[in-house]
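Colleague: here is a sequence with its predicted model. Questions after.
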Amino acid sequence: MSKLNRRQFITRVSAAAGSTAMLTACGAPENENSVRISFDHGVASGDPLSDRVIIWTRITPQITGPGAPDEYDVVWQIAKDPNFNSVVYEDVFKTSADRDFTVKVDVKGLQPNNHYYYRFNIENTLSPVGRTRTLPLGDVDSAKLAVVSCSNFGHGYFHVYEELAKNDELLAIVHLGDYIYEYEVSKYSDPVLVGSSRAILPEGELLALDDYRQRYSLYRRDTALQNAHSQHPFICVWDDHELANDAWIEGAENHQPDEGDWEQRKQFAVQAYREWLPIRDYQDSANPAVTYRNFEIGNLADLIMLDTRIIGRDKAVDYLKEMIWQQIPFDVSQVPSGGAGIPLLDPQKLKDTNPATIQMITVPFDVTKNPPAPVLDWNTITKLDPKNLPAGQAFLPDAAAIKEKLLNDPNRNLLGDTQEAWLESTFKASKQNGKPWQILGQQILTGEVLIPEVRDILSEDAYLSKQIVDGIVTLGKLGLPFNTDAWDGYNAARQRHLQSIKANANNVVSLAGDTHNGWAFELVPDGEESSVAVEMATASVSSPGMENYLANTDPQKLSERLVQINEHLHYQNSHQRGWLEIKITPNHVVGQWFYIDTVKSKTYNIITGPSYQTDVNSHTLKKV
């Protein structure tokens, strides 16, 4: 990086001002000088290391089209004080329409564990001043991180960001994805808010590069988000909605064949993300989708950011398309002559029957009985319409077969082989370096989630239909997870992950977002009794949670039932938006949840949630 001296810097600014004067003399009204370039999207910083940090802004040119410059020289400064009396570096960054007029500088040569201030200047127009900080080196007594995810512009105000902007104790803000949402205006937003003060642009679904750029532009004009970015460095990784809902390596649930080529759409989404987020550009130039990386917090911890979304994820199990139903063996030897099939429920009878006359039949169950009883009458079975079963009857999933053939398929990946190997080596290096903590910044829940009986506490306006709720509850009763888009849907990969933690790490705290609700788990490998790590998950910034999908009259009761049915779950909040703060010390990590009483109005109150602590070498949680 070149460094301008004071005279060079003044010369650059003067030259830019002179260019503006020339443009004015060529016909532009004089009073347009001050608004020719503006900084409508504020400033931001991110990916701090002990000696460097990314600083970011975007210029908004008022002149476009014929006659507009092909590129702009934007002067940047970074200083030790907010008045810029102690400027450390200053230089020029060229931007253009090719990068959507964004400016992103990797400022190197900084001192560890220091606050810095930065700003940008073009044509005598100054940006807002941003504050950032570098990570510490050596022995560190404590570090505090804020954890956020799932900020849906059309579902509520970003009060969480506003609160974090006020918190001077934070080392950084860790954003675990769904920074934007890709849906069209009519899908997954609050129509009242959208119609009044949270209008969505563009109105359609994000498919092209300009679509993604416009949506980022909308979000980054939000004052609360600008305030958070201007006060703290962000460490970000995407989840699915920065691309499309339930994305995986070769597609997404929200990408249809008539919406173009998925690889092209993914390329557009990745490009816009890298333009608009203060994330360090990829080192592997052959694959700009690589975002997994590590941040060293002195000798205290490694913050290891993972991509559980598109770098190595296979397609999630789709129960609707891949469900394996329970079947009953029938002796059908008499059926050709007009007789009935005979159910073979006795193991000895099954063994003694000619295998050539045995047929496995998917039968419904009478779910009004406890336990549900199979319908075995041959005449009844043969006359049933599988799509219109009588009331009280349902097909039941074959839990054992689903676990064996789908969820535990060893060939299905979540992280991918390359990232798994990188994570294992990162764990080993962290452990060898004597760091007590390995903090995983990743998107989705690792802990198992079964849904309890909720039908007695549902309200009239539940988002999900009765049929879907019945299915979710049935899955829970059979010991099957409902969200196969989380680690629950990749259990073989999860077991490899947990065993790698057990073998290679010291103390892992896994962070998660995605669900829009707060959670705290101990992570226990299958077939073992002791936990190998803990997990803390944040509520969303504004996206609705279980209070929308499983609308209920008593959210506390729902949370209690979730904790009861899920053996290793210690805490759950099912109905509030908010954030998580984790304080890391050599001997323990404490997670503190905070909530916002409403994101539907501009006025709000803060609700302090519980705190849970994990002590070094315990891999367990306790409420404090």
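Modeller: Right, received. Where do you want to start?
Colleague: please make it C-alpha for all contacts and neighbour counts, starting now.
Modeller: Fine.
Colleague: so after the helix or strand hosting Ile381, what's the next helix or strand?
Modeller: Under the criterion of DSSP states H and E, Ile381 resides in helix 378-383. Under the assignment DSSP H and E, the closest C-terminal helix or strand after helix 378-383 is strand 393-395.
Colleague: related to what we said a few turns ago, list the buried residues for the helix holding Ile381?
Modeller: Neighbour-count burial for helix 378-383 flags 378, 381 (criterion: 16 or more other Cα atoms under 10 Å).
Colleague: check it against this one:
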Amino acid sequence: MKRPVTRRDFLAMSAKGVGAAVVSYGLMGCSSDDDNNGIYAEFLHGLASGDPSHEAVIIWTRVTPEVDGDIKVAWEVATDSDFSQLVVSGDTITNSERDYTVKVDAVGLEAGTKYFYRFKTGSKTSQAGMTKTLPQGAIDSVKLAVMSCANFPAGYFNVYEMASRMDDLDAVIHLGDYIYEYARGEYASERAAEMQREVLPEGELFSLSDYRTRYGQYRSDLSLQKLHGKTPFITVWDDHEVANDSWRDGAENHNDGEGDFDARKEAALQAYFEWLPIRPWREGNNEEIYRSFQFGDLVDLHMLDTRLLGRDKPLDYAEYMDPATGGLDSARFMADVTDTNRTMLGQEQQAWLQTALLTSTAKWQVLGQQVLMGQMMLPAAIATQQLSIPEFGQLAALAQIAARQAAGDPTLTEDELTYLAFFADKLTPEAMALLQLPAIPYNLDAWDGYAYEREVVLATAKSMGKNLVVIAGDTHNAWANVLKDAGGEPVGVEFATSSVSSPGLEYYLGIDEKDIPATEEAIVGLVDNLAYANLMNRGLMTLTFTHDEVRSDWRYVDTIYTRAFTEAVERNFSMVTKAGSHALEAAS
């Protein structure tokens, strides 16, 4: 039985927003020219900023010392690139206990203002980074870049490079899978040696040292460094920051003989907080990352953890298949997937989100989270991989022609009859039975596997007439959905980004490139409320908010296998939703 939310719980949840008291490293007065007792150190991993508020921003770097020891690092924030107009400065000590990372909560800043920042240690000065605080009051527009799923051995980070060339972004929203935990030669590593992108350490990640080493390799990528140094990040984790298909108590990729999962998760999340410019609620709390950001009166962005904090173990179709008949026990499956006790967010996070949605006055409510919320219902034969999409389409077409022939339809053409005659042997009783199976969720790791809690979130937004926009990553493909509740009423829209480098459905389903457009069209036709799909290209998504509409622009690169790339403009696509409409339409 779930524990009721107490007054103490509510007060704690109410504090979880921008402006909550947090640990602040390095607010220690003037900078120092201390030589660190002769220890030489360099800034090899760039710098970064993140979690901007109206009056503060996290700034980050890492020093690489020649020998272990305490390193004093000074920091400066200024309104000009020459640092002649310093606003705040200070120094702090870093060492091996925090993997020589430096994380400063630079407070006392002005809202809606661009700043420059840098670090110094001994005689070394880092490059200068740019960041900006969140605006307050009435504003006209907000532009965000959304990305996820960067697998180092799968290809070059050309998507990060493309984003680093954009000069009008207010923030980068990273929805997880910032790193991957797999060993060398595993997932999507076919060309890693050729590109000199084999992972470090060589083995799968289990220990704190393992995760730290992998983050260090990722942050050595110059394209990622450029983007971090130019635009503040707002991040959440997904599963691969720990292990594939994680939930609160385990993961698909955590197996017998691999040690204690809680210890592995603790190590992974500590490394995440060390290496990402994310603000903790309090020092040592590496588990809670749900939080809100207010962009003036226009956008409230609520970042959620749908992965590690409260998620129940994902359902698995294999557990509902009859081994004798190969059929799906639909009744038992539907009872489990709609169970009112089944949770993805957990009670406390759900209550916090409901409070945030009910009390916000911003024009747009945006949920930044990892997995698809839109209903992705596919024919069961496809969802359970008993038929491919082309096979299902062919059988459905043949069955339709056969039904028309049996009914004596005089409009049947000679070509249709010839087609039926040539492939009639495919319409076996087994094939016809597969065609009759109902539509079921394609991906039980997404919100489709947690249907009741999705209804709670949608009902909360609907009750206040909110302009709801959900953003998602995880699938490595781009999507746009109209979000409807169980009664079929539209409540909001969802925009999902492609991946930085991880392969998508074209990889998993073995779809030939020439068949991609037809497959995309078929999926959009098969899935109710789905308005757009891109199954092939690596890229990102930008969202531009005004008081009248939100525009989503999906932008793609032509390759991730060479550092030289161009934008694949022929595959780019844009959609808009108007305030109050909960509808999607293609944009010019």
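Modeller: Okay, I see it. Please read these numbers as outputs of a predicted model, since none were measured by experiment.
Colleague: residues in structure 2 aligned with the helix holding Ile381 of structure 1?
Modeller: Aligned using TM-score structural alignment, helix 378-383 of structure 1 spans no residues in structure 2.
Colleague: so what does that helix touch, helix or strand wise?
Modeller: Packed against helix 378-383 of structure 1 by the contact rule (3 or more Cα pairs under 8 Å, 6 or more residues apart in numbering; DSSP states H and E) you find no helix or strand.
Colleague: where exactly do the helices run in the stretch 351-500 of structure 2?
Modeller: 380-383, 389-406, 414-423, 429-435, 451-463 (DSSP state H, counting those that start in this stretch).
Colleague: do structure 2 as well
Modeller: Using DSSP state H, the helices of structure 2 run over 7-14, 158-164, 208-218, 222-230, 261-275, 330-337, 347-359, 380-383, 389-406, 414-423, 429-435, 451-463, 505-508, 516-526.
Colleague: out of these, flag the one nearest Leu372 of structure 2.
Modeller: Closest of those to Leu372 of structure 2 is helix 451-463, at 10.7 Å (criterion: Cα to Cα).
Colleague: what range in structure 1 matches that closest one?
Modeller: Under TM-score structural alignment, helix 451-463 of structure 2 corresponds to residues 491-503 of structure 1.
Colleague: who touches the matching stretch?
Modeller: 407-410, 412-415, 420, 424, 427, 446, 487-488, 508, 523-526, 532-533 (Cα atoms under 8 Å, 6 or more residues apart in numbering).
Colleague: cool, stretch 250-257 of structure 2 as well?
Modeller: With Cα under 8 Å, 6+ apart, stretch 250-257 of structure 2 has contacts from 243-246, 261-262, 313.
Colleague: now with 7 Å, please.
Modeller: 243-246, 261 (Cα atoms under 7 Å, 6 or more residues apart in numbering).
Colleague: could you do stretch 610-617 of structure 1 as well?
Modeller: 507, 587-593, 620-624.
Colleague: cool, stretch 182-190 of structure 1 as well?
Modeller: 154-155, 200, 203-206, 241-244.
Colleague: with neighbour count and distance to Ile235 of structure 1 added, can I get those in TSV?
Modeller: Converted to TSV, these look like this (neighbours: other Cα atoms under 10 Å; distance: Cα to Cα, whole Å):
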residue	neighbour count	distance to Ile235 of structure 1
Gly154	26	24
His155	21	24
Ile200	21	26
Glu203	14	29
Gly204	14	29
Glu205	20	26
Leu206	26	24
His241	23	17
Glu242	24	15
Leu243	32	18
Ala244	25	21
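Colleague: residues in contact with the residue nearest the centre of structure 1?
Modeller: Most central in structure 1 under Cα atoms, centre = their mean is Gly177, positioned 3.2 Å from the mean C-alpha point. By Cα under 7 Å, 6+ apart, the contact set of Gly177 of structure 1 is 149-150, 236-239, 443.
Colleague: Ser498 of structure 2 too?
Modeller: 473, 476-478, 538-540.
Colleague: wait, which of those is closest to Ser123 of structure 2?
Modeller: Of all the contacts of Ser498 of structure 2, Leu540 has the smallest distance to Ser123 of structure 2: 38.5 Å, by Cα to Cα.
Colleague: need the counterpart of the closest one in structure 1.
Modeller: So, by TM-score structural alignment, Leu540 of structure 2 is matched to Trp579.
Colleague: and that match, how far is that from Ser542 of structure 1?
Modeller: Counting by Cα to Cα, to the nearest Å, the gap from Trp579 of structure 1 to Ser542 of structure 1 is 10 Å.
Colleague: then Tyr181 of structure 1?
Modeller: In terms of Cα to Cα, Tyr181 of structure 1 sits 11 Å off from Ser542 of structure 1.
Colleague: which residues do those two both contact?
Modeller: Asn152.
Colleague: name all residues that make contact with the corresponding residue of structure 2 for Pro61 of structure 1.
Modeller: Aligned counterpart of Pro61 of structure 1 in structure 2: Pro65 (TM-score structural alignment). Taking Cα under 7 Å, 6+ apart as the criterion, Pro65 of structure 2 is in contact with 39-42.
Colleague: hmm, try it at 6 Å
Modeller: 40-41 (Cα atoms under 6 Å, 6 or more residues apart in numbering).
Colleague: how much space between it and Lys103 of structure 2?
Modeller: Plainly put, Pro65 of structure 2 is 17 Å away from Lys103 of structure 2 if you go by Cα to Cα.
Colleague: equivalent analysis for Asp51 of structure 2, please.
Modeller: 12 Å.
Colleague: with Trp60 of structure 2 instead?
Modeller: On the measure of Cα to Cα, Trp60 of structure 2 and Lys103 of structure 2 end up 5 Å apart.
Colleague: with Thr133 of structure 2 instead?
Modeller: Taken as Cα to Cα, the span from Thr133 of structure 2 to Lys103 of structure 2 is 17 Å.
Colleague: name the residue in the two with the higher neighbour count.
Modeller: Neighbours per residue (other Cα atoms under 10 Å) separate Thr133 of structure 2 from Lys103, with Lys103 holding more: 28 against 24.
Colleague: pipe the helices of structure 2 into a markdown table and attach mean neighbour count per row.
Modeller: What follows is the helices of structure 2, written out as a markdown table (neighbours: other Cα atoms under 10 Å):
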| stretch | mean neighbour count |
| --- | --- |
| helix 7-14 | 12 |
| helix 158-164 | 23 |
| helix 208-218 | 20 |
| helix 222-230 | 22 |
| helix 261-275 | 20 |
| helix 330-337 | 14 |
| helix 347-359 | 18 |
| helix 380-383 | 21 |
| helix 389-406 | 16 |
| helix 414-423 | 13 |
| helix 429-435 | 14 |
| helix 451-463 | 18 |
| helix 505-508 | 14 |
| helix 516-526 | 16 |
